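Colleague: I'll drop the sequence and a predicted model, then ask my questions.
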Amino acid sequence: PAADAADCAKAVRSGEPRAAAVWGEMVSALADGLVTGLTLLDPGVLIVGGGLAEAGETLFAPLRTAVEERLTFQQLPRIVPAALGDTAGCLGAGLLAWDRLSTEVTA
């Protein structure tokens, strides 16, 4: 119950069948969401960040396959890890807050 994405990825790499089943469900759900966004926005690159992206090819190899299997008319984009890794969300939130503070109008 206390396992995180890194623990699950490690178990998948070691051949643990229950971890592989959970990982497969996660990859499938993530691929569904990405294909929805891909269909709506038609990006040339899908960038995946956060803790999951730290799993490297344990995530990206099956994810690329799952996305490609779901495509009908869309072009397959490159699917890559975020350059900032797990810190991207925190940095983005900080920059958004900074932007909001710097544009606030005082009366």
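Modeller: Everything's here; your move. Numbering: from 1, shown residues only.
Colleague: make it CA atoms for all contacts and neighbour counts henceforth
Modeller: OK.
Colleague: just the strands in this protein please.
Modeller: Assigned by DSSP state E, the chain shows strands spanning 45-48, 78-81.
Colleague: check contacts around Pro62.
Modeller: With contact taken as C-alpha atoms under 8 Å, 6 or more residues apart in numbering, Pro62 is in contact with Val27.
Colleague: next one: Val45
Modeller: Pro77, Arg78, Ile79, Val80.
Colleague: Can you select the buried ones from those in PyMOL?
Modeller: Only the buried entries of the contacts of Val45 go into this PyMOL selection, using 16 or more other C-alpha atoms under 10 Å:
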select buried, resi 77+79+80
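Colleague: and the comparison structure, right after this:
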Amino acid sequence: AAAAGTENLGALAVAAQLAAGDQAARRVWDEAVDVLADAILTIAAILDPGRVVIGGGLAEAGDALMVPLAEALRAKATYHALPELVTAELGDLAGCLGAGLLAWDLVP
């Protein structure tokens, strides 16, 4: 946001600007995908998960995120077994619902 002189935008807003051809959005998106791919590969090396679930606002971006993320993982992977990438079925609500259920379980 600071680099482009705009306000701090969420994933969906950046994805919309990306689809409109905004070059600043392209740079932000590419960097986010690169960093996320590095994080997933680190997790894969340590924990060897069979599946990685992408949730929150990022999940709402759909293929705009998942396709380049899968490509980045394949390009960066060396010896890692790549986990299956899926979006959270509850999308952006997963964290809120999980917190609510945890609170429900903790209240006597």
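Modeller: Good, I have the coordinates. Here the structure is a predicted model, which means the values were calculated and not measured.
Colleague: if we can go back for a sec, any idea which of the strands of the first structure gets closest to Gly89 of the first structure?
Modeller: In terms of C-alpha to C-alpha, the element of the strands of the first structure nearest to Gly89 of the first structure is strand 45-48, at 11.2 Å.
Colleague: Output the residue interval of the second structure matched by the closest one.
Modeller: Mapping strand 45-48 of the first structure onto the second structure (TM-score structural alignment) gives residues 51-54.
Colleague: average offset between that stretch and the first structure?
Modeller: In the superposition with the first structure, the average deviation recorded for stretch 51-54 of the second structure is 0.8 Å (mean C-alpha distance after the TM-score superposition for the first structure).
Colleague: Can you list the buried residues in that stretch?
Modeller: Val52, Ile54.
Colleague: Centre of the chain to it, how far?
Modeller: 9 Å (C-alpha atoms, centre = their mean, to the nearest Å).
Colleague: and what of stretch 74-87 of the first structure?
Modeller: 7 Å.
Colleague: Need the distance between the two termini of it.
Modeller: 30 Å (C-alpha to C-alpha, to the nearest Å).
Colleague: now do stretch 78-90 of the second structure
Modeller: Start-to-end, stretch 78-90 of the second structure (C-alpha to C-alpha) is 32 Å.
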